[in-house]
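K.L.:
Model the following, please.
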Amino acid sequence: MILGIYGTGGLGREVLELAKQINNVQHRWNQIFFIDDFRDEKNFQNCQVTSFQELKQINNHDDIEIIVAVGEPKNRKMLAETLQTEGYKFATLIHPNVHIPASTEIGGGTVICAQAIISCDVVIGKNVYIQPNALVGHNTVIADNTIISGLVHVAGSCHIGHESYIGMNACVKEGLKIGNEVIIGIASVVVREIPDTVIALGNPARPMKTNEDKKVFK
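P.N.:
Coordinates of the predicted model:
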């Protein structure tokens, strides 16, 4: 198989390192390349770089699987939808030191980084990114295209909506619902439900304003 990493930014480089660590154990990919629509150079981190338009010129892509490596949830959704429309397969990357219980479901295109703890009966959607040392408690649902940053603790029986972003070192109390397109600020402590399209932060986390443009990185 061949792995295409969509994005050459910081997250793309992290995904490359994760893929190498997986390959050292599982030997999944014979080749790894980057997809980037804005980078002019054709070699980056010792990998070939191609645009998506160039990739589409390859008639047979049965042996190619792609992972989205951008940190903006809105853009993750857009790229994933484009790839799906064009018929590309999605890779799922899980660090070798992460244990996934048999009762847990993980959607295609999801990334789970080193030292993450994923409990039993968890449902993780498509194209989710879980960064190092995050914890996801039992019976929690994480919807599509969401980012769970490093050191985040999500307790059991929570529901986190699609295209949301949980900032580094935040904590979410058990049994809570966090809406769609929500941003939870760094080190925030969530002890009550957060509605859709809200930016919340603090201890305890409070809605501060509406996420009007539905973007994390301005």
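
K.L.:
When you work out contacts or count neighbours from here on, use the C-alpha atoms and nothing else.
P.N.:
Fine.

K.L.:
Where do the helices of the chain begin and end?
P.N.:
Assigned helices in the chain, in chain order: 10-26, 52-56, 73-85 (criterion: DSSP state H).

K.L.:
run this one through as well so I can compare:
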Amino acid sequence: MKKIAIIGTGGLGREVLAMIKSINEYDKKWEIVGFYDDAVIAGTKVAGYQVVGSVALLNEKKESLNVVIGVGNPVIRKLIRNKISNRNINFPVIIHPSSVIYDKKSVQLEEGVVIAANCVLTTDIKVGRCTYINSASVVSHDSVIGAFCMLMPTTSLSTGVVLGNEVYLGNGTKIDEPIHIEEGMRIKAGSILP
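P.N.:
Below you'll find the model as predicted:
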């Protein structure tokens, strides 16, 4: 089993914990070592796991450790990733076993991408590093999602959508045409874009 830690003890961090446990039910892949969080005192227990310390401590690790960013704000996701320069820290792609990728050869997932439960990605898709695609979201062919994006549950991207880096799509956002969403944009929950 590979060691893995979660950055962030908030709701999304605990969801990541639950997802890793769910993955382990199918394939005993991960040994969960705890959380890293700048706002919580080391030694505190969260969801039964210890807070190891601050994010900066990851730069001192001498052995290999996998890390998942469990923070929803795209700007903070990027700041966290940029704080970590230690080559012993890896950002694996995490995919919930209930999610489906139609054509794994043509779907490119960069480091740290998380795909939560019941998502569907079809074909010819690119997803930038440390992007989080939350539960029951759909990404259709020829879409490009930038780095550090956050797609909240039940988001739907139709053919050829392009999201710049650090885009936040609220719950239930539907994008029905091949449009480009500029870097850093925040789209409110329930939005339907032509």
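
K.L.:
Adding mean neighbour count and distance to residue 210 of the first structure, write the helices of the first structure out as TSV.
P.N.:
Below are the helices of the first structure laid out as TSV (neighbours: other CA atoms under 10 Å; distance: least, CA to CA, whole Å):
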stretch	mean neighbour count	distance to residue 210 of the first structure
helix 10-26	16	26
helix 52-56	12	33
helix 73-85	17	15
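
K.L.:
Which one of these lies nearest to residue 44 of the first structure?
P.N.:
Nearest to residue 44 of the first structure among the helices of the first structure is helix 10-26 (9.6 Å), distances taken as CA to CA.

K.L.:
counting contacts, what elements does that closest one pack onto?
P.N.:
Counting contacts by 3 or more CA pairs under 8 Å, 6 or more residues apart in numbering; DSSP states H and E, helix 10-26 of the first structure packs against strand 2-6, strand 93-94.

K.L.:
okay, the angle between the longest one and helix 10-26?
P.N.:
Put plainly, it is strand 2-6 of the first structure. Interaxial angle, strand 2-6 of the first structure versus helix 10-26 (axes from the mean of the first three to the mean of the last three CA atoms, to 10 degrees): 160 degrees.

K.L.:
show me the contacts for the closest residue to residue 23 of the first structure other than its chain neighbours.
P.N.:
Distances taken as CA to CA, 6 or more residues apart in numbering put residue 29 closest to residue 23 of the first structure, at 6.7 Å, once the chain neighbours are dropped. Neighbouring residues of residue 29 of the first structure by CA atoms under 8 Å, 6 or more residues apart in numbering: 1-3, 23.

K.L.:
Now distance to residue 46 of the first structure too, for the residues you listed, in TSV please.
P.N.:
Converted to TSV, the contacts of residue 29 of the first structure look like this (distance: CA to CA, whole Å):
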residue	distance to residue 46 of the first structure
1	18
2	15
3	14
23	16
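
K.L.:
And the residues you listed, which of them are buried?
P.N.:
For the contacts of residue 29 of the first structure, a neighbour count by 16 or more other CA atoms under 10 Å gives the buried set as 2-3.

K.L.:
Relative to residue 142 of the first structure, which of the contacts of residue 29 of the first structure is nearest.
P.N.:
Nearest to residue 142 of the first structure among the contacts of residue 29 of the first structure: residue 3, at 24.7 Å, using CA to CA.

K.L.:
The residue nearest to that closest one when sequence neighbours are not counted and residue 108 of the first structure, how far apart?
P.N.:
Closest residue in space to residue 3 of the first structure, ignoring its immediate chain neighbours: residue 32 at 4.8 Å, by CA to CA, 6+ apart. Distance, residue 32 of the first structure to residue 108 of the first structure, by CA to CA, to the nearest Å: 18 Å.

K.L.:
surely residue 77 of the second structure meets residue 83?
P.N.:
No - assessed by CA atoms under 8 Å, residue 77 of the second structure is found out of contact with residue 83, at 10.1 Å.

K.L.:
Closest to the centroid, which residue in the first structure?
P.N.:
Closest to where the C-alpha atoms of the first structure average out (CA atoms, centre = their mean) is residue 129, at 1.8 Å.

K.L.:
That one: what's it in contact with?
P.N.:
With CA under 8 Å, 6+ apart, residue 129 of the first structure has these contacts: 110-112, 145-148.

K.L.:
Any chance of the residues you listed in TSV with distance to residue 52 of the first structure and neighbour count as columns?
P.N.:
Output for the contacts of residue 129 of the first structure, formatted as TSV (distance: CA to CA, whole Å; neighbours: other CA atoms under 10 Å):
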residue	distance to residue 52 of the first structure	neighbour count
110	20	25
111	21	25
112	25	26
145	20	30
146	23	31
147	23	26
148	27	28
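
K.L.:
Of the contacts of residue 29 of the first structure, which are reproduced in the second structure?
P.N.:
Compared against the second structure with both residues aligned by TM-score structural alignment, their matches' CA atoms under 8 Å, the contacts of residue 29 of the first structure retain 1-3, 23.
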